[in-house]
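**Q** next come a sequence and a model predicted from it.
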Amino acid sequence: MKTLLILRHAEAGHSFTGDDHARTLTERGPSQARQVGRWLAQSQHLPEMTVVSTAMRTRQTCIWINHELGEKAPTPYLDERLYQASSSVLCSVINETPESVHTLLVVAHMPGVQDLSTQLASQDSAEHAVLEMATHWPPAGLAVFTVTKPWAELDGRDAALATFV
């Protein structure tokens, strides 16, 4: 069994220059990301691989998560396809994950993270978690899925949403 962690970046500020890609975290953002890192460490959902959008706010989120994970943090892989990606693009990136990876963390953006999570949630998902995830996905919101099939075959209604943090 594998674990898929889908994370929306922590709270980001507004772009006054029009450069959305360069938006940085707000004062609350690092704290939110560190809380995610602590939760991952305490819950034993330690990522073996992390794939991150190239946007500044997602990279900063990953830095603060890895700060909390310390030596257990994998080196993040920056993937430009994740910047403002649709659910289908996010899924295709996940499909490329090597089968040797048992826990994958994806750090990306709304609405793609929510759309993909809604698409992946199987009938075996925790109903309360699905309702919460589908109605309100705050900054640093994290969906935790259990996956039983190969990464390359993941496409829809085939991962159980265990919890939404």
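**A** Looks like it came in fine.
**Q** going forward, measure contacts between C-alpha atoms and count neighbours the same way
**A** Noted.
**Q** immediately after the host helix or strand of Arg57, which helix or strand?
**A** Using DSSP states H and E, Arg57 sits within helix 56-69. As assigned by DSSP H and E, the chain's next helix or strand after helix 56-69 is strand 77-78.
**Q** which helices and strands does that next one pack with?
**A** The contact analysis (3 or more Cα pairs under 8 Å, 6 or more residues apart in numbering; DSSP states H and E) places strand 77-78 against strand 49-52.
**Q** and the contacts of the strand it packs on?
**A** 58-59, 62, 74-79, 82, 101, 103-108 (Cα atoms under 8 Å, 6 or more residues apart in numbering).
**Q** hmm, try it at 10 Å
**A** For strand 49-52, the external contacting residues (Cα atoms under 10 Å, 6 or more residues apart in numbering) are 5-7, 9, 58-59, 61-62, 66, 73-83, 93-94, 97-98, 101-109.
**Q** hmm, which of the residues you listed are the buried ones?
**A** By neighbour count, with 16 or more other Cα atoms under 10 Å, those hold 5-7, 9, 58-59, 61-62, 66, 73-74, 76, 78, 81-83, 93-94, 97, 102-109 as buried.
**Q** this is the comparison structure:
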Amino acid sequence: MTLRLILTRHAKSSWDDPLITDRERPLNRRGRASAAALGRWLAGSGMRPDQALVSAAERTRETWEIVKREAGFNVKADHSPALYLSEPDTMLSILKGATGQVVMLIAHNPGISFFARSILETPRLDSLYDRYPTGATAVIDFDADSWDAIGWRSGTLAAFEVPRHLIEEEAKAATEAALTASGAETDTPVSV
């Protein structure tokens, strides 16, 4: 059986209010747009989690809620305080307790970038993956019957996306659609 992990770093958060704690920081406008783009990408790619493990921080919870809304997921998240700024070993331990076949895990850097590199059988060698920027999402497959059976260097990367790329692609597609629509109108013969 194949298990699938959708590993997401929270979207871009706001630093506007110096009086709130790090845990309480919400997403900023760019982060909300990025989370929405991730949700549309996941839905369009047919990647639907049946379990969500989400850090208890506001920015991870908000990322999940926007992704869930945009993708039309009907999954309740397990909000885990242990995932807040967690180390890779903590993430692996929490993941080993998962029960879904497709699990989405939303957490923070630097732990998530180390986790993303260490969980792959063959690590991806590029700086974008290594940095794991806000909103970065890796889809990782495991040839295992239960999450308890996975370990370091056991996953295969199926996909990797960052919101900036998704938003650029959506804008490009919208521009092409608008040009096509306007070109269709100008190609229509005019009767006199």
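**A** Now that the structure is in, tell me what you want to look at. If you're wondering where the values come from, they're calculated on a predicted model, not measured in any experiment.
**Q** onto which residues of structure 2 does the helix holding Arg57 of structure 1 map?
**A** Residues 58-71 of structure 2 are where helix 56-69 of structure 1 lands when matched by TM-score structural alignment.
**Q** and the matching stretch, how far out from the chain's middle?
**A** 10 Å (Cα atoms, centre = their mean, to the nearest Å).
**Q** compared with structure 1, how much does it deviate?
**A** Superposed on structure 1, stretch 58-71 of structure 2 shows a mean distance to its aligned partners of 0.7 Å (mean Cα distance after the TM-score superposition for structure 1).
**Q** helices and strands around the longest helix anywhere in structure 2, which ones?
**A** Assignment by DSSP state H gives helix 163-186 as the longest helix of structure 2. Counting contacts by 3 or more Cα pairs under 10 Å, 6 or more residues apart in numbering; DSSP states H and E, helix 163-186 of structure 2 packs against helix 29-44.
**Q** what is the helix it packs on packed up against?
**A** Secondary elements touching helix 29-44 of structure 2 (3+ Cα pairs under 10 Å, 6+ apart): strand 2-9, helix 58-71, strand 137-143, helix 163-186.
**Q** Ser113 of structure 2: which of these is closest?
**A** Nearest to Ser113 of structure 2, of all those, is strand 2-9, at 8.4 Å by Cα to Cα.
**Q** please find the angle between the direction vectors of the closest one and helix 58-71.
**A** 120 degrees (axes from the mean of the first three to the mean of the last three Cα atoms, to 10 degrees).
**Q** what's strand 2-9 of structure 2 packed up against?
**A** Checked by 3+ Cα pairs under 10 Å, 6+ apart, strand 2-9 of structure 2 has helix 29-44, strand 51-55, helix 58-71, strand 102-107, helix 111-119, strand 137-143, strand 155-161 packed alongside it.
**Q** ok, the equivalent of Thr135 of structure 1 over in structure 2 - contacts?
**A** Counting by TM-score structural alignment, Thr135 of structure 1 corresponds to Asp130 in structure 2. By Cα under 10 Å, 6+ apart, the contact set of Asp130 of structure 2 is 112-114, 116-117, 123-124.
**Q** likewise for Lys172 of structure 2?
**A** Applying Cα under 10 Å, 6+ apart, the residues near Lys172 of structure 2 are 166, 178.
**Q** now check structure 1 for the residue matching it.
**A** Counting by TM-score structural alignment, Lys172 of structure 2 has no partner.
**Q** same question for Arg153 of structure 2.
**A** Using TM-score structural alignment, Arg153 of structure 2 lines up with Arg157 in structure 1.
**Q** the longest helix of structure 2 relative to helix 29-44, how many degrees between them?
**A** Going by the same axes, to 10 degrees, helix 163-186 of structure 2 makes 70 degrees with helix 29-44.
**Q** so His10 of structure 2 sits right up against Glu65, yeah?
**A** No: between His10 of structure 2 and Glu65 there is no contact under Cα atoms under 10 Å: 11.2 Å.
**Q** so what sits against both of the two?
**A** Counting by Cα under 10 Å, 6+ apart, the residues touching both His10 of structure 2 and Glu65 are 35, 59.
**Q** give me the number of residues near Arg30 of structure 2?
**A** 15 (other Cα atoms under 10 Å).
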